[in-house]
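Colleague: can you look at this prediction? I've put the sequence above it.
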Amino acid sequence: MFGLYEISKLLNEPARLEGVLASVANVLSSFLQMWCAAIVILDEAGEPEIVATSGGEAKTLRKEILPQAVIDQLVATETPVVVQNIAADPLFKDAAPRIAADLDRKVSFLGVPIKAGDRVVGTLSIDRVHDGRTNFRFDEDLRFLKMVANLIGQSVRLHRILSADRQRLLDERRSLEKALSQELADKGRWPTPKVGGIVGDSDKIRKVMQTIGQVAKSNSTVLLRGESGTGKELFARAIHDMSPRKSKPFVKLNCAALPESVLESELFGHEKGAFTGAVNQRRGRFEMADGGTLLLDEIGEISANFQAKLLRVLQEGEFERVGGTKTLKVDVRLVCATNKDLEAAVTRGEFRADLYYRINVVPVFLPPLRDRPGDVRLLARTFLTRFNEENGRDLSLSDTALHVLERCYFPGNVRELENCVRRTATLAGHDVIDRGDFACASGDCLSALLWTGSGRHNANEPAAAGRSPLPAREPVAEETAGAPIGGVSLPVHQPSPLPCGHAEAGSCPASTGRPTDRERLLEAMERAGWVQAKAARLLGLTPRQIGYALKKHGIELKRL
C-alpha cells in the first residue's frame, strides 16, 4: 500500500508525463524490488511515444529489456503476460545479453496492459529475480500492477485531454493574431477606440486600445499583464464595455485579498449551513457574472489547491456551491490580471502549467508610465481637473511643475502619479501649482523607496519575449537587514545617491540616509496596492502584525 500511495502522489504532480512515468518506474524498482520496471505509452499508430524505465535504460528497451513481440501480445490480447523463466521463453530470445550477467539466477517477467477507458494505450512490465531469499507471489504482483496500470491510464488520458485543449487554445490565439494582422493590412491602420476613463495618446496606449478593441469582439479569455498601478482594472472594464456582453454584469474580484476558504465561497457561492456563519444561501461571483464578464485580479497569487478548483470551472463551465451538490453551469467571459511573472512561477512549480495555458489565450501587456512619457502631462491635468470638480477648487499646473512630473520615474505608475497630483493639490496654498509644491521639495518624497529593481525586465512579461530591460536609472538598492517593528525585523532598503526624478540631483531627502520603520511599512503597503495580506508577505510578517504596525505608526488605509 505504501508503494501505491507514493505512485499516486507522483501521478498527481503537475509535471511532464515523461518525467512522472520515469519516477513511477524507479519507485517500482527501488522500493518494491520489481527490477527493470518499464512503462511504454503508445501513440495513435501503435508506436512507442513515451518509454520510461528504471535507471534510464530507455535506449535499450525494445531490444534488451522488453522485446516488441511482448508489447504486441499485451496490446493484442489486452491480458497480462507472465513468463516464469525468460531465459527459456522464445519471446525473450533477444534478451540473452542482459540475462548473461545473471546466469546463476532465475528471472521471471510480468506485464500488464495500460488502458484508458476501453482502449489499450501502453504496457507496464517488471522482472522478478529469484535470489533464494525473497518470497513473492505472481497473483499478488499482478493485482498490484493492474492497480498501478489503471492509475497510469487515467493520468495518460488527462494529459492528452489537456494537451489537446492547450493546442486548441494556441490555435485560437494564432487565429486571433492573424485576424488582427489581416485587419491592419486591409485598413492600413487600426482605429483607436475611445473608452471613458482611459487617458493617453501615446503610441503604446494606442496599440493596447486597438488590441482590446479587436479582442472584445470575441469571448476569448484575456490576460492583462502589467506593473502595479498601470490600470489593469480599467482596461478590463473597457474590454467588457466594447464587447457584446456590455449590457450584462461586469463583476470583479481581487484574489490576493482573500484567504483560500473565503475565496472559494466568494467565487462559487455557498449553501445555507455550509460552514459556521453561513446563515443564508449566497451566490458566488461566477453566478453573478453569468452572461457577462468576470475579472480575476491578482490571479497569480492564488494557492495551488485553489488553482485546481478554478481550472475545472474554466474547462467545464460548471461548479457546485460550497456545501452544495447541485451542479451549476454559467456563461462567463473571463478576464484575468496579474503583475506576477507567471512563466517563472510555472517553472518553479508555484503556478499550474495547465491553468497558465487556459488563462493566457490573449495576453495584453500594459505599458508602465515610464514607457509613455508623452501621456504624463495629459494624465496630470486630468487628475487635477477631477480634484477640482470634487473639491470645488480651480487649481492649475505650471510648466515647471509639469516638467518635474515628466522627469519622475514613477515606479507606482499611473496610481502614483494620481496620488502625487492629489497630495500636492490638497496641500497647495495658491491656485497655480509650481515645482516647489511637490513632496520632494519639502522632504516627504518616498518615490525612491518604492523602486527596488536593478536593471530588471518587466516582471509581467516573459523573459523570452525579447523586450528591452528597464532604464538603468535605479534609485534604490535592496538590503536584507532591518530593524524590528512589532517584534519582527523588516527589510531595509538602502537608497543610492541617484535622484528620484522629482527634483534636481541630491535635492530629494528620500534619496539619502536609511529609511525609518514607518517609511519601510509605507513602501510595502504602496507596493502591495494597500492590501494588508500582500504587504505582510512582502515583509515576511502576519496580517495581524501588519495591522498592529499600521496602528502603531498612525497610518490610515487607502481605498484604491
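Modeller: Structure received.
Colleague: contacts and neighbour counts: CA atoms only from here.
Modeller: OK.
Colleague: what does stretch 138-156 contact?
Modeller: 4, 7-8, 11-12, 17, 80, 110, 112-116, 121, 123-124 (Cα atoms under 8 Å, 6 or more residues apart in numbering).
Colleague: want to compare, so here's the second one:
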Amino acid sequence: MSAKKRLHFCATKACEKSLQNDCSICRANILSSLFRISKVVVESSSLSDTLAVLLKIMKEDMGVIRGMVNLLNSRTGKIFIHDSIGLSREEETRGVYSIGEGITGKVVETGRKIIVPVIGKEPNFLNRTKSLLSQEDRELSFVCIPILRGKKVLGAISVERVCEDHELLAFDVELLGIVAAMIAQAVELYLLENEDKHFLRMENERLQNALKERFHPSNIIGNSKPMLEVYSLINKIVRTRSTVLILGESGVGKELVASAIHYNSVDADKAFVTFNCAALPESVIESELFGHEKGAYTGAERARKGRFEEADGGTVFLDEIGELSLPVQAKLLRVLQERTIERVGGNQTIKVNIRIITATNRDLQQMVKEGRFREDLYYRLNVFPIVIPPLRERNSDIIALAEFFVSRFSKKFSKSINGISIPVQEMLLSYPWPGNVRELENVIERALIIAEGDVIHGYDLPLSLQKTAVSGSSTQQGLGAKVNSVEYEMIIEALCDHKGNISAAAETLGLTRRTLSLKMQKLGINYKKYR
C-alpha cells in the first residue's frame, strides 16, 4: 500500500518522515475515514454495522493485517473478541482473556494503552487465538487501546501490522483513541443488552472447538474444517463397535482413518488386521479371509486361520471392498449378520468377535443398481459412513502435510532440508492433486531426493506442478520450462522480500522495472499478493 494511504497526524517534519515510511498517511487523507466512522456511529443502531465500517477502514487505510474489537463481560470478568478482521471464526472463539491476562487483559485492567514494537519479543503476548504461526507474524507490531466510557473500561481495540519505524506507532494510537471514544457509547449500550447472551454463545463455540482439538488422531495431519468433521465422527464411533464404511477417492488416507478408529477404541490393545480386496486373485481371497482346513485344495498341507480369525477380539479392515466377487460378498454378509465363519474345506462354524471396517473409492450405490454389489450387504456395511474429503477440498492442509513429509524424508535420506520455498508453496496450493495425499507424499519424496540445498525449490518439483503455477510454461518443455520455473521462483522470492515493491525487487534481481514487469506478466505473477 502506498505511503499516502497510511495514517499520520502530521506537522510538516512528521509528514516528510511519513512519506519515507510505510506506516502512516497524511492527516488530510484520514479525515474522510473519521467522518465515515462518525456518520455510521450516529446513524446506525447496530454495533456490528459500526464495527464493520471500522474494521474495513483499519484494513484499507491503516494496512492492518489483523484487527480486533474485544469487549468485557463485567459479570464474568472475561474479555472476548466481538468482531475482527484477519481472524477465522475459530481463532476468534479462542481469543478469550481474563482481566490482567496478556496484553489485552492488562489494557482492560489498567485502562491504559500498550504498544508492542515487535510481537515476538514480548513475553506477555500470549497468542491465545493461535493466529501467529510464522516468523513473519512474530515481526509484526501490536497496538492495544482501551475503550473507555468515563472511567469505566468496556473493552479494547487492537491491531497487528507491519511497521518498520516503531516511533510512528504513536500515530496509530492517536487514531485508535479517537475511534474508541466514538464507539464507546454504542459499546456500552450493546453490553447492557447482550453481554450475557453473547458470552454464552462464544463460550459454547470455544468449548466445542476445544473438544475437536483434543480429539485429533495422532496419525492424521490436517486442521481444515472438512477434517475436523471427520475427527468428530471418529470421536463418536470409537465409543462403539459398530461397522464403519469409509468412502473417498484413492490416496486420501482411508487406512489411516481406519487405524485411528481402532487405536482410539476400547479394543486398541487387540489385533488390527488389514486386507486389500483388490490385491489378490479371486481364487485366493476366500482362503485369505476365512482360512482353510488341511487338504482343502492342492498345496493346503496344514490348516490355516484366515484374517477374520486372526482379528478375533479386534478389528478387520477390508480395503477396496467394491472389488469382491458376488460369491465372496455373500459369505461376508453372513459374517456381518451372525459373526460366524467356516474355513474353506471345513464344515465347522467358528464364532468371531470382531469389528469390521470397510473402505472403497467406488460408488457402491451405483454398483447395487447395476447388480455388481449385493444390496443387503451394502446396507449392512453402511451403518456408519465416513467420507474422507479429497485434498483439493482441504487446501489449508496441503502445506502442513508437505512440511510433515519433508521432515519425514529428511530423516530417512539423512539430508538437512528444513523447509519449502514460498514459490513451491504456491505451486502445491494451485495444483489439483488428483492422486490426493499419496501423490503429495510421492512428490515431496522425489523433491527431497533431487534437492541440493537446505530448501526445496520449484525446479525440484515435477514439471506438471511447475506448469500449474507458471502459466507461461504451459506449452514449453525441457530447458524452456526449467528456465521459466527458476525465473518464477526468483521473482516470487524477491517480491516477498520487498513486500510486493516491484522497483526494489527489480534492483535485487539486477533487472529494470520494465523488464521485471514484462516477465511478471508473462509468468502470471501479481505483485499485490506479496504486499
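Modeller: Here it is on my side, so go on. What you see is a predicted model; the values in this text were computed from it and never measured.
Colleague: what value does the TM-score take for this pair?
Modeller: Once superposed, the chains reach a TM-score of 0.49 (TM-score structural alignment, normalised by the length of the second structure), with 272 aligned residues with a Cα RMSD of 2.1 Å.
Colleague: one step back: next step: the contacts of stretch 138-156 of the first structure restricted to helices.
Modeller: 4, 7-8, 11, 17 (DSSP state H).
Colleague: can you tell me the element R143 of the first structure falls in?
Modeller: Applying DSSP states H and E as the criterion places R143 of the first structure in helix 138-187.
Colleague: mind listing what's buried along the helix or strand that that helix is followed by?
Modeller: Next helix or strand after helix 138-187 of the first structure toward the C-terminus (DSSP H and E): helix 203-215. For helix 203-215 of the first structure, burial by neighbour count (16 or more other Cα atoms under 10 Å) applies to 204-215.
Colleague: likewise stretch 28-35 of the second structure?
Modeller: 29-30, 33-34.
Colleague: try stretch 265-272 of the first structure
Modeller: Applying 16+ other Cα under 10 Å to stretch 265-272 of the first structure flags 265-271 as buried.
Colleague: most widely separated two among these?
Modeller: Greatest spacing in those, by Cα to Cα: L267 and E271 (12.9 Å).
Colleague: K13 of the second structure versus the residue nearest to S232 of the second structure when sequence neighbours are not counted, what's the distance?
Modeller: Spatially, and ignoring its direct neighbours in sequence, S232 of the second structure is nearest to K212 (6.5 Å; Cα to Cα, 6 or more residues apart in numbering). To K13 of the second structure, K212 of the second structure is 53 Å away according to Cα to Cα, to the nearest Å.
Colleague: related to what we said a few turns ago, ok, the buried residues of helix 203-215 of the first structure vs R237 of the first structure, which is closest?
Modeller: I212 (10.6 Å).
Colleague: what residues are up against the closest one?
Modeller: 238-239, 364.
Colleague: keep only those of the residues you listed that are in helices.
Modeller: 238-239.
Colleague: ranking by neighbours, what's the top pick from the contacts of I212 of the first structure?
Modeller: Highest neighbour count within the contacts of I212 of the first structure: I239, with 25 neighbours (other Cα atoms under 10 Å).
Colleague: that one touches T211, doesn't it?
Modeller: No. I239 of the first structure is not in contact with T211 according to Cα atoms under 8 Å; the separation is 9.8 Å.
Colleague: which strands and helices sit next to the helix or strand where L440 of the second structure lies?
Modeller: For L440 of the second structure, the host element (DSSP H and E) is helix 436-450. Helices and strands touching helix 436-450 of the second structure, by 3 or more Cα pairs under 8 Å, 6 or more residues apart in numbering; DSSP states H and E, are helix 398-412.
Colleague: okay, now L397 of the first structure: neighbour count?
Modeller: Count around L397 of the first structure with other Cα under 10 Å applied: 19.
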